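Novice: mind folding the following:
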Amino acid sequence: MLDNQIATSLPYKLYRADQVRDNERTAAENSGCDMFALMQRAGASVFRQSEQLVPDAQSILVLVGQGNNAGDGYIAATHFKNAGKQVVLCAVEPERELNGDAGRAQAYWLSTGGKIETYSNSYLEQADLVVDALLGTGINSAVRKEFSLIIDNLNASDVAVISIDVPSGLDANTGQALGQCVQADVTLTLVGIKIGLTTGAGKQFCGKLAFDDLGIGKAFKSLAKSCASVLTIEQFDSMKPRNINSHKGSYGRLLCIGGNKGTAGAIRLSSEAALRSGAGMVRTYVHSSSVVQVSAGRPELMVTDEGLEKALEWSTCVIIGPGLGQDDWAEEAFQMALKHCQHHCKPLVIDADALNLLSKQATAYTINDCILTPHSGEAARLLGVSVEDIEGERFNYARQCAQRYHALCVLKGAGTIIDNESTTWVCAHGNPGLATAGSGDVLSGILGALLAQGMSTELACKYGVTLHAKAGDEVAETYGQRGMIASDLFAAVRNLLNQ
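Specialist: Okay, the predicted model is just below:
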C-alpha cells in the first residue's frame, strides 16, 4: 500500500458529499460544460492517475455498479482500451441498462467493442490494476451482499486499487465504512474533496488522496461554502526572529501540572517539549514522589511539589493533565488550577487525566483561552457517548465538545480535527508512528509553549497540532514509523520551529 497522505498541492477546502452533488451541475453549466462532459473528464483523470500508480500495468480490471460512479468507470475503461491495455469490465448487474449520463457512458463503452462481464475471481487474479467504480457518494446504508463479496475479494488481494471519488462502501461525510469498504491505494476524489476522506477510518481506506476539480473548481467554490479546511505546515509563516535584547521572561512562564505517584514520565515529556518549543521558563508541579524522576537529567526544568497557588500566580499560562491521575491529590490540583485560570483569564491546555476529571464536573468551567486535547476515549467521556460514536462521526463530536465546553477542541487521531465552535480544520500530516505512549503529552507541551510565547489560542492550536504531526512525519521519513518514541519528536520540532 502507498503511504497514507494528502498531497500538499491539494486545495485546502473540504466539502460534504451532498454539497458536491447539489452544486456540480450548476458549476458545470457556469463553466460551459454539461454533466456528461464532466463524466468524460473524470474518466480521463482516472486513466492519468492510474498511469502514475502502476505505469507498466497491462491488465486492467474495472469494477462498476449502477450510478454515475459507474459511468466514470465506463469512460476510464474506454481510455485504457484505446491505450492498448487488456481491459476487463465487470458489473454487479451485467445485464442492466443504465440511465442518464451513466447510460451514455455504458453505451459508449459497448460501441467501442467493450464487453460487460460478470465478476469472477479469475479476473482479479490476472489484473495488474483495479479501478473501483462500484459505489459512489450516494450510499447511505449498509453495503449489499453482491457488492460486499467483491469488496472482500478485492481487499484480500495484493493488486493495486484506484477508487473513483470515494472507496466503495465509505460514507463520504463521516469516513466510516458502511459494512465492507474498499481499501484503496489511491482515491481520486472529484470536484470537491469529501470531508470523510481526511480523518479517522476514511483516511485509512482512501490511501493516497488525489484530487481533480474537472475544470469547474472556480465555479463550484463560488456556489458551495466549505465545511472544513485542511492544515499543512506550508500554510504557516515562520516565527519572527527573537529580539536581540530579549530575555527568558520575554517568552512566557509556563506551568505544567501533573506527574502523580508512578506517572512522572508524562509530565516530563510535556515539560521538555515546551522547552524545546521555545517557552522561556517552564515550571512543573508534581507529586512529591515524582520530583526526582521529572528533574533528573533536565536541570532546565523547575520542578516543585509544593506551593501550587504561588506557582499559578507566577505563570502566564498552564498545562494540566499529563500523568495527573484522578485521586484526591489530582482533584485538588485540578480544582485550584481551573479556578485560578478562570478568575485570572490565563490560557489553559487541558489534557489526559484532567479531561477525565473535567467530564465528572457537575458545573461547567468557562475559560476564555482554553484548549482541550482529547483522544476518542476521552472525548466519549466528556460527551457521555461511546468511543464508537466518536469515531463514527468525528467532525460532529469535535464540534459538540467545543460547544459544550466553549473551548478549542483538538480531537486527536488519524486526521486530527480542531474545532472552535464555528470553524473546523483537519491536520493533513501525521502517521501511525505517532500512535505511541507520550505522543499526546508532547503535543500538550508544544501547545503550552506557543501560548506562552504570545500566540493566540486559535493560532497556537492550529500551528501546534500541525507542527507536532509534521515532526512525526520527519522522524518517520528518516528512521521509519516503527520504534518511534515520543521524545524522538523533540529535535524535529525544534528544527521545524527554526526554519
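
Novice: only C-alpha atoms from now on, for both contacts and neighbour counts.
Specialist: Fine.

Novice: what about residue 35, how many residues nearby?
Specialist: 17 (other CA atoms under 10 Å).

Novice: report the contact partners of it.
Specialist: Remark: with contacts taken as CA atoms under 8 Å, 6 or more residues apart in numbering, residue 35 is in contact with 25, 28, 101.

Novice: Throw those into a markdown table and include secondary structure, thanks.
Specialist: As requested, the contacts of residue 35 are arranged in a markdown table below (DSSP: H, G, I helix; E, B strand; the rest coil):
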| residue | secondary structure |
| --- | --- |
| 25 | helix |
| 28 | helix |
| 101 | helix |
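
Novice: what's the closest of these to residue 176?
Specialist: Sorting the contacts of residue 35 by how near they are to residue 176, with CA to CA, puts residue 25 at the top with 26.7 Å.

Novice: out of everything not next to it in sequence, what's closest to that closest one?
Specialist: Spatial nearest neighbour of residue 25, excluding adjacent residues (CA to CA, 6 or more residues apart in numbering): residue 35 at 6.3 Å.

Novice: what's the burial count for residue 207?
Specialist: Residues within reach of residue 207, counting by other CA under 10 Å, total 25.

Novice: thought it was touching residue 184?
Specialist: Yes - because the distance of 5.4 Å satisfies CA atoms under 8 Å, residue 207 is recorded as touching residue 184.

Novice: circling back to that earlier point, adding distance to residue 238 and neighbour count, write the contacts of residue 35 out as JSON lines.
Specialist: Putting those into JSON lines (distance: CA to CA, whole Å; neighbours: other CA atoms under 10 Å) gives the following:
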{"residue": "25", "distance to residue 238": "41", "neighbour count": "17"}
{"residue": "28", "distance to residue 238": "39", "neighbour count": "22"}
{"residue": "101", "distance to residue 238": "49", "neighbour count": "21"}
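
Novice: what's the closest of these to residue 75?
Specialist: Using CA to CA, residue 101 is the member of the contacts of residue 35 that sits closest to residue 75, with 10.8 Å.

Novice: quick check: nearest residue in space to the closest one, chain neighbours excluded?
Specialist: Spatially, and ignoring its direct neighbours in sequence, residue 101 is nearest to residue 36 (5.5 Å; CA to CA, 6+ apart).

Novice: contacting residues around the spatially closest residue to residue 131 that is not a sequence neighbour?
Specialist: Setting aside the residues directly before and after it, residue 131 is nearest to residue 62 in space (CA to CA, 6+ apart), at 4.7 Å. By CA under 8 Å, 6+ apart, residue 62 lies in contact with 73-74, 77, 87-90, 130-133.

Novice: at 7 Å instead, please
Specialist: Applying CA atoms under 7 Å, 6 or more residues apart in numbering, we find residue 62 in contact with 73, 77, 88-90, 130-132.

Novice: which strands and helices lie in contact with the helix or strand containing residue 292?
Specialist: Using DSSP states H and E, the secondary-structure element containing residue 292 is helix 291-295. Helices and strands touching helix 291-295, as assessed by 3 or more CA pairs under 7 Å, 6 or more residues apart in numbering; DSSP states H and E, comprise helix 264-276, strand 302-304.

Novice: to compare with the earlier structure, here is another sequence to fold:
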Amino acid sequence: MSTLSTSSLRPLYKAAQVRELDRRTIASGIDSFALMQRAASSAWHSFRSRWPQARSVTVLCGSGNNGGDGHVLAALAMQAGLKVQRLSTKPLAALTGDVAKAAGLASAAGVGFDEWQPATTLVGEVIVDALLGTGLAGEPQGNIRQAIEAINGAHQPVLALDIPSGLSADSGAVLGSAVVADGTVTFIGDKIGLHTGDAPAYTGEIDFRPLGVKAQAFFDIPPTAWRLDEALLADAFAPRSRISHKGNLGHVLVMGG
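Specialist: The predicted model follows:
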C-alpha cells in the first residue's frame, strides 16, 4: 500500500461524509434541485449505456431525495420515447421540497403516476430502484419492504440509484431485506458499504458518477478507506517463473490467538 499513489486508488466514504459533501456542494452555490437533476441525468446515461434497446421502464420512487432522482429519471425516459411506469410509495400530495418539484417535473413531461400497491405488476423491461438512499438506519418496513420484495420477485433487470434499497451504506449489511440489483449508479462519493459485507451480492456492476464534485478537495473529510483498482494487480503480483521455488518467493509469519 505504501508504494501506491492515492491517485491510482478510489476513495470510499461513509454515508454521513457523503451527505456533508452534498451539503457543502449546495452551500457553494449549486442549487439542490439542479444537483438532483444532474444525478438523474447521470443515472439515465448509465441506464442507456447498459440497456440501450430497452423500450420501457418501471421506476419505483420513495419519498426522499432518492425518490426525487427517480422522478426526474422517469421524465428523461419519457422524453426519450420509452414507455414509463412511475410508482411511488407515497401519494403526490404528501411529497415536499425537491422531491415534490421532481414529481411535478415528471408529471409535466407526461409521465403517468400510480401509488404503489402490493398487487401492482411491474411491467417495465427494466426496473429502477429509487426507494431508499444512504440514510437508512433500520430495517425497511411496510410498503417499502413489500416493494423491495416485489422488485426481487420480478424477472426484470434492476438498476439501483445510489445504493440498493435496504443495504447499509456504511457496512454493506442487509438491513432485513435489500434489492438485488444488476447495476448500481452512485453519486458524489463512492460508499464503502457498496464494496464490503454482503454488498457484492446485491450491487451488480457499480457505476460511480461524481457529478462534478471533487470530494478529495475537502481535506477535512478524509476517505474512510481506499478501493484498489483491478489494474493494479498486474504490478503487485508479477508472473512467477515456472521453475521458481517457494523459498525464492518470500516468507510470511501468521500469529493467531
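
Novice: what does residue 23 of the first structure correspond to in the second structure?
Specialist: Structural alignment (TM-score structural alignment) places residue 23 of the first structure against residue 21 in the second structure.

Novice: next, count neighbours for the aligned residue in the first structure for residue 223 of the second structure.
Specialist: Taking TM-score structural alignment as the criterion, the aligned counterpart of residue 223 of the second structure in the first structure is residue 226. Around residue 226 of the first structure there are 18 other residues, counting by other CA under 10 Å.

Novice: okay, helices next: where are they in the stretch 151-257 of the second structure?
Specialist: Listed in chain order, the helices of the stretch 151-257 of the second structure (DSSP state H, counting those that start in this stretch) span 233-236.

Novice: quick one: the strands in it, in order.
Specialist: For the stretch 151-257 of the second structure, applying DSSP state E, counting those that start in this stretch gives strands covering 158-161, 183-187, 190-191, 205-209, 225-227.

Novice: return the distance of residue 236 of the second structure relative to residue 243 of the second structure.
Specialist: Residue 236 of the second structure is 20 Å from residue 243 of the second structure, where distance means CA to CA, to the nearest Å.

Novice: now the spatially most central residue of the second structure. Nearest residue, chain neighbours left out?
Specialist: Averaging the C-alpha coordinates of the second structure gives a centre point, and the residue nearest to it by CA atoms, centre = their mean is residue 162 (2.1 Å). Leaving aside its sequence neighbours, residue 162 of the second structure sits nearest to residue 186 (CA to CA, 6+ apart; 3.8 Å).

Novice: residues near the one you found, how many?
Specialist: When counting by other CA under 10 Å, one arrives at 24 neighbours for residue 186 of the second structure.

Novice: list the contacts of the residue opposite it in the first structure once aligned.
Specialist: With TM-score structural alignment as the matching criterion, the partner of residue 186 of the second structure in the first structure is residue 189. Each residue near residue 189 of the first structure by CA under 7 Å, 6+ apart is listed here: 164-166, 210-212.

Novice: if you set the cut-off to 10 Å instead, what comes out?
Specialist: With contact set as CA atoms under 10 Å, 6 or more residues apart in numbering, residue 189 of the first structure has these partners: 42, 46, 163-167, 197, 206, 209-213.

Novice: got it, and residue 95 of the first structure?
Specialist: Under the criterion of CA under 10 Å, 6+ apart, the contact partners of residue 95 of the first structure comprise 116-118.

Novice: filter these to the buried ones?
Specialist: 116-117 (16 or more other CA atoms under 10 Å).

Novice: dump the contacts of residue 95 of the first structure to TSV, plus distance to residue 468 of the first structure.
Specialist: TSV is the format used below for the contacts of residue 95 of the first structure (distance: CA to CA, whole Å):
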residue	distance to residue 468 of the first structure
116	49
117	49
118	48
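
Novice: now do the same for the alignment partner in the second structure of residue 14 of the first structure: helix, strand or coil?
Specialist: Residue 14 of the first structure is assigned residue 12 in the second structure as its aligned equivalent, the criterion being TM-score structural alignment. Here residue 12 of the second structure is recorded as strand under three-state DSSP.

Novice: what's near enough to touch whichever residue in the second structure pairs up with the residue nearest to residue 101 of the first structure?
Specialist: For residue 36 of the first structure, the aligned residue in the second structure is residue 33 (criterion: TM-score structural alignment). Counting by CA under 10 Å, 6+ apart, residue 33 of the second structure touches 26, 39, 65, 68-69, 97-99, 101-102.

Novice: just the buried ones among those residues, please.
Specialist: When burial is judged by neighbour count using 16+ other CA under 10 Å, the buried members of the contacts of residue 33 of the second structure are 39, 65, 68-69, 98-99, 101-102.

Novice: report the two of the residues you listed separated the most.
Specialist: Distance extremes for these: the farthest pair is 39 and 101 at 14.8 Å, using CA to CA.

Novice: am I right that residue 149 of the second structure is in a helix?
Specialist: Yes - under three-state DSSP, residue 149 of the second structure falls within a helix.

Novice: tell me the counterpart of it in the first structure.
Specialist: Alignment note (TM-score structural alignment): residue 149 of the second structure maps to residue 152 of the first structure.

Novice: ok, that match - contacts?
Specialist: Taking CA under 10 Å, 6+ apart as the definition of contact, the neighbours of residue 152 of the first structure are 180-183.

Novice: separation between it and residue 168 of the first structure?
Specialist: Going from residue 152 of the first structure to residue 168 of the first structure by CA to CA gives 11 Å.

Novice: overlap in contacts, those two.
Specialist: A shared contact of residue 152 of the first structure and residue 168, defined by CA under 10 Å, 6+ apart, is any residue touching both; here these are 180-183.

Novice: list just the nearest of those residues to residue 235 of the first structure.
Specialist: The shortest gap between residue 235 of the first structure and any of those belongs to residue 183, at 29.7 Å (CA to CA).

Novice: quick one: contacts for the closest one?
Specialist: Residue 183 of the first structure touches 1, 132, 151-152, 154-156, 160-163, 167-170, 202, 204-207, counting by CA under 10 Å, 6+ apart.

Novice: what about 7 Å?
Specialist: Taking CA under 7 Å, 6+ apart as the definition, contacts of residue 183 of the first structure comprise 155, 167, 205-206.
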